[in-house]
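In: Give me a model of this one.
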Amino acid sequence: MLVELRISNLGVIAEATIEPTAGMTAITGETGAGKTMLVSSLSLLLGGRADSSMVRRGSDRMIIEGRFNDLSLVTDALEAIGAEIEADELLVARQLSERGRSRAFIGGVQAPISKLAEVTSELATIHGQSEQIRLGDPDRQREVLDHAGGPELLDLVNQYRRAYRHRDQLRAECDDLVHHAQERAREADLLQFGLDEIAAVNPQPGEDTVLGLEASRLQAIDDLRMLAEHANHALSGSSEGDPDDPGAVGMIGIARRQLTDIARLDEQAAELAGAARILAGQMNELAADVASYLADLDADPLRLEAITARRAQLKSLTRKYGSTIDDVLAWAQDATARLDGLSQGDQRVEELERLIAELESKLFEIGEQITVLRGAAAARLAAAVQEELAALAMPHARLGFKLQPLRK
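Out: Below is the predicted model of the structure:
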């Protein structure tokens, strides 16, 4: 039922709010007062065609809002789109800009105009010329009968619809698994091939980076040795012990001894002598470390050859499965999970077939209950309608319902 209708900037109507009461509400007025616009506003809420000429002159947009209650016929449709229902009432809105852009909202959720029409057509009807044609629609006839059957029948119908949709979803998933079995098998073969190739190489995290650094060092061994020899000579001086070439260590040693002698004669130089001792110790340690580094700089062509071969193996993986070895290992992890999912396809088909069978049984049980309740509702509705028709001077008019299961 329409509880409230709000109109903003529609034709001659700037702002208007209507709250129909139970029973009949009559709207009257002179020609041009806006009666047709009221009907047009309701038509827009029901998904009717919109035209930018309907927007009030001087306004940038028109807004029509309606609040409805008694939502039993549209509960499933509202749940499907995530519409919000407050205090058992639904707010729907239709907006139309001066440029002709139309938007619809159902329970705070933007929706296509077709969805708006689908939902609101169950909540309100405009009776005009040819509108009675809807009564010839089997779907509409069934809805009228279900509504006449009361809450118990409507609840069963909603249960049936939910179970029916769930069954169709499971059936679609099952059909997809069966029809794409060969594709899954091919994908599984490719994934397994990749995993086997990676396992054969057995890469370690960060291995490509570590080997790259070591290869660069071995390839530059001659340059490193030359530079290290120069550094060692600068620190330690001539290897023959030439007094004219003492190196930095020897020069610091001379400075330390002289500052020590100065400190014996002048206490103010004590700090300088101490600093010289510290610096001399550091220089000795540095010279020893450089000499050790130089001694370890041996060319190792066999090691370089082994590293080159290993890097070639790793490169064969990074060309296919990732830019780095860490990426390759991540691909392998994802592929393992995907392969596990593919291997469970047959099990999933069996599970889906079981669930579908259970839902088929449930649908049959609910369907039988619906048939019984619809039969009772049909008898009550026919009697009530015939009573009304008799009061309209049609005593021999009869209304009958034929309930026939659909084979689909």
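In: switch to C-alpha atoms for all contacts and neighbour counts from now on
Out: Noted.
In: hey, where'd the strands end up in the stretch 51-200 of the chain?
Out: With DSSP state E, counting those that start in this stretch applied, the stretch 51-200 of the chain shows strands at 61-68, 90-97, 102-106, 109-111, listed in chain order.
In: Another for comparison:
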Amino acid sequence: MLTSLSIKNYALIDNLHVDFNDGFSIITGETGAGKSILLGGLSLILGKRADLSSLKNDSEKCVIEAVFNISNYKLKPLFKIEDFDYEEQTIIRREILPSGKSRAFVNDSPVNLAGLQLLGERLIDIHSQHQTLELTSNEFQFQVIDALANNEKTLLKYNEELKVYKALKKQLKELLAFQAEAIKEHDYNAFLLSELVEANLVEGELETLEEEYETLNNIEGIKEKLSEAYHLLNEEEIGIIANVTSLKNVLQKLSGFSSKYEELFNRANSSLIEFDDVFSEVNALQEGLDADPVRLETVDSKLKMLNNLMQKHITNNVSELIAIKNQLEEKVSVTENLDDTIQKKEAEIALKESDLNAISKIIHEKRIKVIPQLKKQLESVLSGLGMPNAQFNIDAVYSDLFFTNGKDELSFLFSANKGGNFNELKKAASGGELSRIMLAIKSVLAKYVQLPTIMFDEIDTGVSGEISNKMGDIMLQMSKTMQVFSITHLPQVAAKGHSHFKVYKEDINDMTQTNLVKLNHDERIVEIAQMLGGVEMSSSAIAHAKELLN
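Out: Below is the predicted model:
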């Protein structure tokens, strides 16, 4: 419940603080006294967007603070989700700075407007003309029926399953689109892949083949040079090996005289060993080198194929071709296995549809069960509010479609007159009738769910006499289980309240200010008497006011 409200520097309010009680509170005041300003300030606490023009003094910040006792509201899960600091006495503060920036705080921790709005919806329900129009929407009508049907947990489960179902449907749609596109490319990809597979690609193969090609293509010249090297190394008297052998023998004879000569001998001996090894290699190469036109043609053909493939795929080496081959294999494989993937996805969807159908059937049956009960109670309340012939024709028809709140299509029809045709609320009920229907709905809901603090903003407009008395009784009855405020011009309603507050304007230092004050018993008599007979109160108006209060 709302326990206190402080407003500073907002519209015509300079500095206001008021404490509220539980039960039924009345707010009265002359037209233009500032009741809408009070509601505007309260709306900022509930997350309404701020407006710089709201500042009374545009050089100072506007501060609006409300304290709520939320011990019975079961809001700990919401506070945890939104990362708010939970306190049973929760303080919400809104600040509008002269710069135009706005800040919001819950228990002194900064919060964003979206989170504040979410919390505000659970704290105060301000009933205005705008909300009366909500009465004509299927969404609101379902909320009423589901509240009576105790469908909250079932609907949560349904919504969880629906999210999964929609995600699966989206995945299937993407798979089908991918398959359609993949089928177009499949034949071409398969052709490209077959070319690369036939090429029998091997890492580093290009360099090896190029070397072999150069050898085979220049074999005669290579053989000639190898033969020349062979003779240079192994000519009997003038060959390198014969000369180095002679050199080694000469130096061997000197090696005993000095370590310097011995070092020269060792180097010559090493050179001889190296030249012997070179000779053996040249000899082996020479013996193993034969012209092979067939092999040359094969190597040449393979090189051309590799170069063509690299040019086709715009690559620089065989490694990149192998990578492309692997990618093509994956694409072709995925395309060829898509049917299995799609079938599995369709099976998942069918299973989820079955789950959703089972849950939505439970929701439907619970709705159907409470609709007659809701219809009877609404018609009973409205009969007491001067609409004895009011009738509802409500039905929830089970459909083939999955909606956000089940599979029902709701028909919520109304007739205000005996023998009249049933029609949608927005067509069948006037503004005054809609207000009474909304009051009836709120009064019925209060019996089944813990509603937040409710503030009726002139819901009794357009009614008088006994009807206004009945409306006051209904709000008084609701206040037994919740905090109820009523902004009213009717003395019959005002007299029902446990507490009575008056909004008024006064001029201070040539400045008009709006204030709110709690009236004591005698002040209530005066206020109600003025509501009955005007500023010039008669003795009969005062007597009537006392009678109403008693």
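In: Got a TM-score for the two of them?
Out: The TM-score (TM-score structural alignment, normalised by the length of the first structure) is 0.60; 341 aligned residues with a C-alpha RMSD of 5.3 Å.
In: that older thread, can you check which of the strands of the stretch 51-200 of the first structure gets nearest to Gln404 of the first structure?
Out: Using C-alpha to C-alpha as the criterion, the shortest distance between Gln404 of the first structure and the strands of the stretch 51-200 of the first structure is 32.7 Å, found for strand 61-68.
In: How about residues contacting the closest one?
Out: The contact list for strand 61-68 of the first structure (C-alpha atoms under 8 Å, 6 or more residues apart in numbering) reads 1-10, 41, 44-45, 54-56, 89-98, 123.
In: the longest strand in the second structure is where?
Out: With secondary structure taken from DSSP state E, the second structure has its longest strand at strand 391-403.
In: Show residues contacting that strand.
Out: For strand 391-403 of the second structure, contacts defined as C-alpha under 8 Å, 6+ apart pick out 364, 367-368, 371, 375, 379, 407-417, 422.
In: hmm, 7 Å instead?
Out: Outside strand 391-403 of the second structure, the residues within contact range by C-alpha atoms under 7 Å, 6 or more residues apart in numbering are 364, 368, 371, 375, 379, 407-416.
In: So among those, which ones count as buried?
Out: 364, 368, 371, 379, 407-409, 411-416 (16 or more other C-alpha atoms under 10 Å).
In: Need the max-distance pair from these.
Out: Top of the distance list for these (C-alpha to C-alpha): Lys407 and Ala416, 29.1 Å.
In: just the strands in the stretch 451-550 of the second structure please.
Out: With DSSP E, counting those that start in this stretch as the criterion, the stretch 451-550 of the second structure has strands at 453-457, 484-487, 499-508, 511-518.
In: matching residues in the first structure for the longest one?
Out: Strand 499-508 of the second structure corresponds to no residues in the first structure, going by TM-score structural alignment.
In: what does the second one give?
Out: Residues of the first structure aligning with strand 484-487 of the second structure are absent, taking TM-score structural alignment as the criterion.
In: Quick check: the host helix or strand of Glu214 of the second structure compared with the first structure, mean distance?
Out: Using DSSP states H and E, Glu214 of the second structure sits in helix 205-217. Taking mean C-alpha distance after the TM-score superposition for the first structure, the mean distance separating helix 205-217 of the second structure from the aligned residues in the first structure is 2.9 Å.
In: May I see the buried residues of that helix?
Out: 205-206, 209, 213, 215-217.
In: again with stretch 152-168 of the first structure
Out: Quick answer for stretch 152-168 of the first structure (16+ other C-alpha under 10 Å): 153-154, 156-160, 163-164, 167.
In: Which of those fall within helices?
Out: Mapping those onto helices (DSSP state H) picks out 153-154, 156-160, 163-164, 167.
In: would you turn the residues you listed into CSV with distance to Glu143 of the first structure?
Out: As requested, these are arranged in CSV below (distance: C-alpha to C-alpha, whole Å):
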residue, distance to Glu143 of the first structure
Leu153, 11
Leu154, 9
Leu156, 13
Val157, 10
Asn158, 12
Gln159, 15
Tyr160, 14
Ala163, 18
Tyr164, 17
Arg167, 22
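In: and Leu191 of the first structure, what pairs with it in the second structure?
Out: Matched to the second structure by TM-score structural alignment, Leu191 of the first structure sits across from Asn189.
In: ignore the last one, Ile356 of the first structure
Out: Using TM-score structural alignment, Ile356 of the first structure lines up with Ile349 in the second structure.
In: which residues does Leu172 of the second structure contact?
Out: Going by C-alpha under 7 Å, 6+ apart, the list of residues near Leu172 of the second structure reads 342, 345.
In: All set, thanks.
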